[in-house]
Structures are given as C-alpha cells and as structure tokens.
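Colleague: Sequence plus predicted model, see below.
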Amino acid sequence: MNCKEHHLPELELSTGQVREALQAILYTILFIRSPGPVTPRDVECEGFNLTYPRIASDKMSSMPSAHSALDSNVDKKVDDGIGSFLMTLSQIGPELLSGGLTISFFERRATRQLFGLVSNEEKVIWEQWHLRVVVNNTPRPVSDDSAAVMERQRIQDMAEGMLRSALVKIFEISGGAIDHVPPVMYEFEINCSKKADDRENVYSRVANMPSLINLSN
C-alpha cells in the first residue's frame, strides 16, 4: 500500500498560541479520518475567532471498537504529541524557533515467514499529514497606545489567517479521493522532527560567516 502524504501550510505563531492551534489541526484531522458514523462536537477556540470539529467523547465511548479510529487515549496522544513538539523545537533566529509535526495513520497486519511457521505483526502507514511551525518568541507590545494595539492586532490576524488556511486545506483534502483509506480498524501516531528547513540553513550560514574585512585601513 502506498502512503499518501499531505503537506499543510506553514504556521507562524506566538508562544501562547501554539498549543491551541495544534489542537485545532490535530483534532480536525482525527475527526475527518475517523471511520464510521461519528457525532461531531464544535470546539470554539479561546485565542482565535475559529471553531473546529472533534468527535464527541460520549459517542466515542459507545462506538464499537472495530469502527473507531481513535482509542481511549486519544487526548493523551494529542497532548503528548504537542508536548514533544515543544521540546524538539530548534533555533532559527534570535526570537524564532521551528519544528515539524507529523500525524500518521496506520493499520496492523499479520505476516508469516519461514513457510508460515513464524508470525509477525507489520505496521503499514497509509497516510501522513505534515506540518511545519515557526514559533515567534518576540515579546508583544503591552501598552495601550494606538501603535501597540495595532501591532497586537496585526500579530493576531496573521496567526489566525494562517490557522484558518491550514483548516481549509484539511477539508479540501478530505473531499478528495479516499480509496487509500483501509476499510478496517486503524490507529494513529504523532511524531515530531527537527529537520532543518531553508531558513535554518540560511541562519546557520549567516551565524557562522567570518567577520568582514575592514577595507578602511
């Protein structure tokens, strides 16, 4: 089975926005990839003027396990994934950190070797969603003058627009072909990476550049 890969638009968020934004993205993906009938629950973001769907917890507990893509530890997996992401961020600038997050869907298949005498379990990944996030630790202006208010609004609008674009992309992808989605129970996992992107490479080259020669002498 070929693995289908999706790359979501990159996000740039302030430190206090990261957890809620990642929750919105991860729970939305888990909702649209849950097989069988599910009951949606709309979640209103506290830090963004956005609403995202997730599976209602009361419905999850009553669904037969064979029809659920999410186990009872779904919240723990999401929280642990976000926590791992925050721990694996790498420096790309004086106030900038960057990291990658991938949510993978897979099924477990039993395979036999040595003429069927030995049985092994194989994890087959059939879909992955990739997201790069830049975390901006630059302190926000806190005064009440018009310039500070406008700057805070600009930062908020930019982050909210990026998150909205990512959510729209998820729903656009969900409306596409689904013939790669297996008709059996499957699981998910969340992984993080510190793979350098172009900006990290540029920052590294600039940081390690030798001092300029003084031509005035």
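Modeller: Yep, it's here.
Colleague: rest of the way, CA atoms for contacts and neighbours
Modeller: Noted.
Colleague: any idea where the strands of this structure begin and end?
Modeller: According to DSSP state E, the chain carries its strands in the segments 4-7, 11-14, 40-44, 51-55, 90-93, 96-113, 118-136, 187-193.
Colleague: Would you mark the buried spots in the longest helix seen in the chain?
Modeller: In terms of residue count, the longest helix belonging to the chain (DSSP state H) is helix 146-174. For helix 146-174, burial by neighbour count (16 or more other CA atoms under 10 Å) applies to Gln156, Ala159, Glu160, Met162, Leu163, Arg164, Ala166, Leu167, Ile170.
Colleague: Just the closest of the residues you listed to Ala110, please.
Modeller: Ile170 (31.3 Å; CA to CA).
Colleague: Spatially, what comes nearest to that closest one if we skip its sequence neighbours?
Modeller: Take Ile170 and drop its neighbours on the chain: the residue closest to it by CA to CA, 6 or more residues apart in numbering is Ile29, 6.9 Å away.
Colleague: next, the one to line up against it:
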Amino acid sequence: MNCEACQLKELEVEHFEIREVLRCILHTIVFHRALGLVRPKDIDLELFEITYVQCGDAELEKKIDEKIEQFISWVDKHPNKKSQICLSFYEVKSKQPSWFTNKIERLYWEQWYINLNVTQHPKAHSGKFHHSKIVVDPGESASEERIARRAALEASLREVLFQIVKFVNEKKDHVPPITDATHFPYEITIPSSSDSAFGMDMFKRMLQTGHPTMLS
C-alpha cells in the first residue's frame, strides 16, 4: 500500500511553547483530513499571532492533549534532546484467521513527522512570555534577543502550516475511499522513555501496536 510521508520543518521551541505549537500542528493536520460534517472552531494562539482551525470534536481534543502531556513528560526526562512525534493515518483490515489468532491489521497510508528541538534559555519561564504575546520590557537585557527568537519561531510555525496545506493539496492519490466515520483512524506516536534515538525504533513500535481505536 502506498504510504506517503511528510517531514515537517524542525522547530526550535522552549518548554513552555511545546503545548501550543503541538496543538496548532496536530489539529491543523487532522482538520485537513476530516471527513463529513465537522464544526470548525477558530483558535487564536496565546503566544503567537496565528489562528488555526480545530474540528470542534471534544473527544479528539482530549486525545491530542493527552498525547501532548505524555510528550512533555518525556521531554522533562530527556532535556535538550531533539525529538519527533509521528501522526499516522491508517485503514483497518482483518487478517486471515489462523490457528492462534484473528488479528486486526493497520495499513498506514499517511504519516506526518513533527520535529522539535526543545531548548533551554535564560528566563525561559518568565511570566511575561508565558501567557501573552511578545512584551517589551526595557528592564530585561535579553528582551530584544527573546523577541527576535519568538518572531523567528512564529515565522517557522507559519512555514510548517503552509507545508501541511501544500502537502494535502498536492498528495491525494494515496487517500483511501471515504468512509461514514467523522475522521480517518489515526494514532500519535511519541518517543518512549527507553529510546536512545527516534526514527526507526519509533516506527517499529508503531507497527507493533495492537487493536486500533476509532473516533466516535
């Protein structure tokens, strides 16, 4: 089966930016692969002058947030490491029953690789930058550097969003027939605590996962 893969541009983020950046990227991808009737919901990022669209599905939001929290926990245990999250879409097929098993098989048709480099910067958790867009503080010597870094990240995040839209518009032949579900079955894979690296290890783990979960 033809499986298309998209490697998104690596983003250099600070710890407190992870949640918003990942929500923006993951929801944008899923929205562009949504089926049937969705209730689009515009979301304004707190840290950046960017608006993205969610599907308006509470269960989907919950599942994405749970994966993001798991990823943040992994980052806390592996500081200053580059990392990768994989969002995969698949079809569900029943394997031929054998003497021992009657398994469900996942046939992957699209995979998105989100690449993050989580860095530590002085005053990274300053309240001025936590819950608001860029604020100039004359008393903070590093403010100009931080503003420039935030502007660069915002520009890079916009590039990633355009990269997603471009890929979706150009790559269509591999998309399976539309089903009566709201979304294609999907999974989000994050590094495990035992990983010394990401990439093939994560891919192997992904292929060994059990029964799929369908969105309601």
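Modeller: Received, thanks. Remember, it's a predicted structure, so these values are computed and weren't measured experimentally.
Colleague: now what about the TM-score between them?
Modeller: Remark: TM-score between the superposed chains equals 0.73 [TM-score structural alignment, normalised by the length of the second structure]; 179 aligned residues with a CA RMSD of 2.6 Å.
Colleague: Ser174 of the first structure is nearest to which of the strands of the first structure?
Modeller: strand 4-7 (10.6 Å).
Colleague: Please name every helix or strand in contact with that closest one.
Modeller: Applying 3 or more CA pairs under 8 Å, 6 or more residues apart in numbering; DSSP states H and E, one finds that strand 4-7 of the first structure makes contact with strand 118-136.
Colleague: which parts of the strand it packs on are buried?
Modeller: Buried residues in strand 118-136 of the first structure, defined by neighbour count with 16+ other CA under 10 Å: 124-136.
Colleague: same check, this time on stretch 171-190 of the second structure
Modeller: Buried residues in stretch 171-190 of the second structure (16+ other CA under 10 Å): Val175, Thr182, His183, Phe184, Pro185, Tyr186, Glu187, Ile188, Thr189, Ile190.
Colleague: circling back: angle of the longest helix of the first structure against strand 118-136?
Modeller: Between helix 146-174 of the first structure and strand 118-136, the angle comes out at 150 degrees (axes from the mean of the first three to the mean of the last three CA atoms, to 10 degrees).
Colleague: what about helix 146-174 of the first structure, how far off from the second structure?
Modeller: Following superposition, helix 146-174 of the first structure is found to deviate from the second structure by 1.5 Å on average (mean CA distance after the TM-score superposition for the first structure).
Colleague: what's the spacing between Phe31 of the second structure and Pro79 of the second structure?
Modeller: Distance, Phe31 of the second structure to Pro79 of the second structure, by CA to CA, to the nearest Å: 31 Å.
Colleague: Identify the residue of the second structure aligned to Arg132 of the first structure.
Modeller: Aligning on TM-score structural alignment places Arg132 of the first structure opposite Asn115 in the second structure.
Colleague: Contacts only, for that match.
Modeller: Contacts for Asn115 of the second structure (CA atoms under 8 Å, 6 or more residues apart in numbering) come out as Gln7, Leu8, Lys9, Glu10, Leu11, Lys82, Ser83, Gln84, Ile85.
Colleague: The fourth one: what's its closest spatial neighbour, skipping adjacent residues?
Modeller: If you skip the residues right next to it in sequence, Glu10 of the second structure has Asn115 as its closest partner in space, 4.6 Å away by CA to CA, 6+ apart.
Colleague: Neighbours of the aligned residue in the first structure for Leu60 of the second structure, how many?
Modeller: Using TM-score structural alignment, the equivalent of Leu60 of the second structure in the first structure is Val74. For Val74 of the first structure, the count of nearby residues is 15 (other CA atoms under 10 Å).
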